[in-house]
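1. kindly generate the corresponding structure for this input.
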Amino acid sequence: MTSRTASPRSRPPVWLLPFLWTLALGLWGLSRQHSVWRDEAATWQVAQRSAADIWHMLGNVDVVHGLYYFFMHELFVCFGPSTTVLRLPSVLAMAVAAACLTVIGRRLAGIWAGLAAGLAFGLLPAVQFYLQEGRPYALVAAGVAISTLLLVTLLEGRGRPMCWAAYGATVLVCALLNWLSLLALAAHAATLLWARPQRRMWGRWAVASAAAMAGALPLIWISRGQSGQVSWIPPLTWHMMIGPAVLLAIGGLGAVADRPRSGRLSVAAVGLPLLALPQISLIGISLVQPLFLDRYILFSMLGLALLIGAGLGAAVRVAAPRFPRASSWLVPAAVIIAVAALLPQSLAKRSPESRVDDVLAAAEDVQQMKQNGGAVLFVPAARRDTKLVSPNAFSGLRDIALATSPDASGTLKGVEATPDQIRASMRTQHRILLVTDAGKVSKPASAERDRVKLAVLKKEFTAVADKQIRGRRVTVYERH
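-> Just a heads-up that it's a prediction; the model follows:
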């Protein structure tokens, strides 16, 4: 006689639902109405350079993202540049992270805690933002999730010795994508302290961690010489602590609900350090050098999701004896309520207005407003990314301030001529098209070259057309 109920082995794995859930959230509105903002534009234009040109650039700038640029370069070579290829790696990475959280939560606190953690992860506002971002932060989060799952597996006695090699390799890859991911090692050390494993476990963890840090040291050393790239990050202020404080409070409630006990591996022992220590460590680092940006420690949201899962799992356990049927709907109901409450924010994050600007929209304006034989200027020079991402839109225009191209100079924006040379070139032009920031996000020109550009335009030219869209401004000037 054949049983009507499926055996446990024939059922789909529990992690599959959060994986597909997060994948669906990522694919929803993936193109953001065919918009690309300035950070993603850096990925787009660098990934289209040759491997030799990327290597040349890393010696001058952005070495911290070198591995990611080479990865995206290969994807663009294979599939061509598009918003889908640009962002899909982040979507898949977050889906993998959600699956890892589900497995961790299920092992340590039961199926409902695992499902809640995996489903909650994709709904967190910070995760929804970087879920569709053509930058490496989602990949780092996935790597930290994998390394955390490997650590839990080893602490449970399930893993083989080769798992330590996989753990160290994963930590190293994360560090090569963003070396601040090494802050996750502090969280893993705290988990080990709480779980009190055998001494040999400590030794193996120390070896794997030390090997990963040693592999990342050259990158850290070189990137310190390029620290001027992060000089724009503002100093730490008290109001910047509000967000981390709220997250820690929410996570703390989940940890209390999990009822952690010293000497026992639990969701709280894994999730709370992963949430708290990267936040606290980056705050400490930022007291010396301002570096506090949520994307640098996006992986700490893994800890928050685990703790939310632990809280919901505990609620199911409490309700099950009295309300066995209703308790099984607790997690689905919580997810539905969260989706409804976060829907306005979810829609907003999938709109072009969710980012500070839109490079592609500005390029479309240039295409419509240009006249062949005219000139183009960029203020600041970093707005040349509009041309680098959409070169066809600028065909027929001469970039009169550019002395050495980005590829040849090994830079993101190229090297411009001297202020006097720029002034002389402008005075030979009848019509100049200016690409700059829209009023609401623009800042006073700080570079002497940019001040010269604006001064000559104001004194010797008249604006005859002007368009502002999604953080960028395109103005056409003609000589008086």
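
2. rest of the way, CA atoms for contacts and neighbours
-> Fine.

3. so where do the strands sit in the protein?
-> Read by DSSP state E, the chain holds these strands, from start to end of the chain: 375-379, 398-399, 402-404, 415-416, 431-437, 461-469, 472-479.

4. which one of the ones you listed lies closest to residue 164?
-> Between residue 164 and these, the shortest separation by C-alpha to C-alpha is 46.0 Å, and it involves strand 415-416.

5. by contact count, what packs against the closest one?
-> Counting by 3 or more C-alpha pairs under 8 Å, 6 or more residues apart in numbering; DSSP states H and E, the packing neighbours recorded for strand 415-416 are strand 402-404.

6. pick out the residue closest to the middle of the chain.
-> Centrality entry for the chain: nearest residue to the mean C-alpha point is residue 137, 3.1 Å, by C-alpha atoms, centre = their mean.

7. tell me how far that one lies from residue 381.
-> 26 Å (C-alpha to C-alpha, to the nearest Å).

8. same question for residue 78.
-> Applying C-alpha to C-alpha to residue 78 and residue 381 gives a distance of 31 Å.

9. re the thing from before, could you measure from the residue nearest to the centre of the chain over to residue 210?
-> The span separating residue 137 from residue 210 equals 23 Å under the rule C-alpha to C-alpha.

10. and what of residue 16?
-> Distance, residue 16 to residue 210, by C-alpha to C-alpha: 33 Å.

11. compare those two (neighbour count), which wins?
-> Each of residue 16 and residue 210 has its neighbours counted (other C-alpha atoms under 10 Å); residue 16 has more, 17 against 14.

12. residue contacts, that one?
-> Neighbour list for residue 16: residue 99 [criterion: C-alpha atoms under 8 Å, 6 or more residues apart in numbering].

13. how about a cut-off of 10 Å?
-> The neighbourhood of residue 16, defined by C-alpha atoms under 10 Å, 6 or more residues apart in numbering, consists of 95-96, 98-99, 102-103, 115, 118.

14. how about residue 320?
-> Contacts of residue 320 were listed using C-alpha under 10 Å, 6+ apart, and they are 314, 326-328, 330.

15. just give the closest residue to residue 411, not the sequence neighbours.
-> When the adjacent residues along the chain are set aside, residue 411 lies closest to residue 57, with 5.4 Å between them (C-alpha to C-alpha, 6 or more residues apart in numbering).

16. now do the contacts for that neighbour.
-> For residue 57, the residues meeting the contact criterion (C-alpha under 10 Å, 6+ apart) are 46, 49, 51, 63, 66, 406-412.

17. following up with a second sequence; could you model it the same way so I can compare the two?
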Amino acid sequence: MLTQPVTAVPLPAPADTVTTKRQPAWPNRLWLLPVLVTAVLGLWRASSIDLWWDELSTIDIARRPFSGIIATAGHVDAVHTVYYLFMHVWIILFGASPISVRLPSVLAMCGATACTAVIAEKLFDKRIGLTAAMIFALIPGVARYAQEARSYGFVVLGASAAFLLLLRALEQPSPRRWKIYGAILALTGALNLIALMAVVGHAVAVLVKARAESDDPATRRRDYLRPFVLAVGVAVLIDLPVIVFGAFEADSQLGDLSRATVSDLPSMWKDIGNSAPFSLLVLLALPLLLSHRKRGPELTILASATFPVVALWFVSLFGVGFDSFARYLLFVLPVWAIAIAAAVDRLWPARKAALIAVILVTAVAVTYDQLQIHGHLSHFKYDYPGASVLPEDYSAAAAIVHANYKAGDAGTFGQSVHIELGVNEYLPADEQLSDIFTQRTDAQENSLTPAYCTSTEACVDKAPDRVWMLETGFVAPYAVERADWSLALMLQYRTVQVWHVWGITVTLLERR
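-> Coordinates of the predicted model:
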């Protein structure tokens, strides 16, 4: 009797042993959301918020020829030379309107948001990566300096990119990856020397990785420690000219600033993100990092988040004085955001709802600060909620001049280069007010200040029949002019009309 072959049918596996492919923790389409939030908050009112002192200096120096920028670096602002050279090309291509000169910083912060997501994913997982990126995008300090025509946004991008490239080099060590890491680190240091302190956190990451991957000391040195030290050393050598010039200029730029006190550390901490509630969230998160399931990444984030802050404060206690230096530490914000996301994951592991909740809590906590940093004159609150200076409404003063301007009008600005630059920035090209007391402009002096007339009477004699006097503060006319300038003007001119705007007194003078 013929029998049919029996085919064995596998029994279904028990329910608890069936393995399924894990789905992504978050839908892939959400990964653009943090970058979009960064862009929206960075561009919000970017064209209507008045330019302030530092941004005016950027435009002033970036408009000079390459040779002029290099010559200026020999006198002042050598540490910003790389950024000025970039902005020189940018202004040639796209102009110097407020939105134009701020757009590079917005783009840089968007790049830093993406880097934050990938760093957190590599250290932890995709869920924490997206959460950290969303928290970073909501930080008021990110929006504030995304729309600042200075190098801060590029420094945050450079520091986060260097961190990411380090993690890639540790994943698969190769000479090419270590060289790229060193190059980005050098570029970041050229933009802001203080950002080089981030290498302490990098060193912790290298030590953790070296210990985890190999028990052989020779292998650790060959694959991790030696190339890291070499990359950092080359980066410092590349930045040596900036370090030397910056050291020579430290006395002129920082010499009159007071040193820090013990109480400045908590004050500076809240200023870094331009939000006291956000800084409190960071303080609550940091202790939780040490109890996380992944001790190595936590140590890396903890060192990266705290060392630069404490180190710069300590240096200012006993060394060079810094005044409101929180903005020089913005490069710690990506790791601050990662710290919060990782800490929440520690409290409620694998709970998507908890991470969504912390994003919402962050958004609510910083809403008031976001509104404050997006005001018309908010850029004068340069370390909000800490230090600020008297706002000067250049656009309003320029509107008064424009409405009453006559061909040939000139100006005097009470030796305030900022008012001269700011008002002229908002005036049409054919209505620029030249200072009647300036003998050589700041550009001709390769500096940030002009050379004034040696003979007051001669300058006034050559001045036109109408002069606009713009002075700092809500003051009576002539209150802040030099005594000899005031006397000469009062003898030869009469006051036609006086206007007051925020931080500026505008007076129209007409020759008698």
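
18. aligned partner of residue 169 of structure 1 in structure 2?
-> Aligned counterpart of residue 169 of structure 1 in structure 2: residue 183 (TM-score structural alignment).

19. can I assume that match is in contact with residue 238?
-> Yes - contact criterion C-alpha atoms under 10 Å: residue 183 of structure 2 and residue 238 qualify, at 8.9 Å.

20. overlap in contacts, the two.
-> With C-alpha under 10 Å, 6+ apart applied, the overlap between the contact sets of residue 183 of structure 2 and residue 238 consists of 189, 232.

21. the counterpart of residue 336 of structure 2 in structure 1: neighbour count?
-> In structure 1, the residue paired with residue 336 of structure 2 according to TM-score structural alignment is residue 304. Per other C-alpha under 10 Å, the neighbour tally for residue 304 of structure 1 reads 29.

22. which ones are touching residue 304 of structure 1?
-> Shown in contact with residue 304 of structure 1 (C-alpha under 10 Å, 6+ apart): 117, 120-121, 124, 247-248, 250-252, 254-255, 268, 271-276, 310.

23. tell me which of those residues fall in helices.
-> Mapping the contacts of residue 304 of structure 1 onto helices (DSSP state H) picks out 117, 120-121, 247-248, 250-252, 254-255, 268, 271-276, 310.

24. put the buried members of those into a PyMOL selection.
-> Selecting only the buried entries of those in PyMOL, with 16 or more other C-alpha atoms under 10 Å as the criterion:
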select buried, resi 117+120+121+247+248+251+252+254+255+268+271+272+273+274+275+276+310
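
25. show me just the buried residues among the contacts of residue 57 of structure 1.
-> 46, 49, 63, 66, 406-407, 409-412.

26. looking at those residues, which are in helices?
-> The helices, defined by DSSP H, take in 46, 66, 406-407, 409 from those.

27. more neighbours: residue 78 and residue 381 of structure 1, which one.
-> For residue 78 of structure 1 versus residue 381, neighbours defined as other C-alpha under 10 Å are more numerous around residue 381 (20 against 10).

28. return the distance of that one relative to residue 399 of structure 1.
-> Residue 381 of structure 1 is 11 Å from residue 399 of structure 1, by C-alpha to C-alpha.

29. what sits in contact with each of the two?
-> Here residue 381 of structure 1 and residue 399 have residue 416 as joint contacts, going by C-alpha under 10 Å, 6+ apart.

30. my read: residue 82 of structure 1 touches residue 31, true?
-> Yes - the pair formed by residue 82 of structure 1 and residue 31 meets the contact definition of C-alpha under 10 Å, at 8.9 Å.

31. of the two, who's got more company?
-> Comparing residue 82 of structure 1 with residue 31 by other C-alpha under 10 Å, the one with more neighbours is residue 31, at 18 against 13.

32. let me see the contact set for the nearest residue to that one once chain neighbours are set aside.
-> Nearest non-adjacent residue to residue 31 of structure 1, counting by C-alpha to C-alpha, 6+ apart: residue 83, 5.7 Å away. Going by C-alpha under 10 Å, 6+ apart, residue 83 of structure 1 touches 30-36, 40, 44, 132-134.

33. any idea what residue 83 of structure 1 aligns with in structure 2?
-> In structure 2, the residue matched to residue 83 of structure 1 (TM-score structural alignment) is residue 98.

34. separation between its match and residue 469 of structure 2?
-> The gap separating residue 98 of structure 2 from residue 469 of structure 2 is 25 Å, by C-alpha to C-alpha.

35. what do we get in structure 1 for residue 358 of structure 2?
-> With TM-score structural alignment as the matching criterion, the partner of residue 358 of structure 2 in structure 1 is residue 334.

36. show me the contacts for its match.
-> Residues 116, 120, 312, 340 are the ones in contact with residue 334 of structure 1 under the rule C-alpha under 10 Å, 6+ apart.

37. neighbours of the third one, just the number please.
-> Using other C-alpha under 10 Å, residue 312 of structure 1 has 24 neighbouring residues.

38. state the distance from it to residue 329 of structure 1.
-> Applying C-alpha to C-alpha, the value for residue 312 of structure 1 to residue 329 of structure 1 is 11 Å.

39. ok, the last one next?
-> From residue 340 of structure 1 across to residue 329 of structure 1, the span is 16 Å (C-alpha to C-alpha).

40. just residue 272 of structure 1 next, same as before
-> With distances taken as C-alpha to C-alpha, residue 272 of structure 1 is found 26 Å from residue 329 of structure 1.

41. now swap in residue 18 of structure 1 and tell me
-> Taking C-alpha to C-alpha, one finds residue 18 of structure 1 at 16 Å from residue 329 of structure 1.

42. more neighbours, those two?
-> Neighbour count, other C-alpha under 10 Å: between residue 18 of structure 1 and residue 329, residue 18 has more, with 27 against 11.
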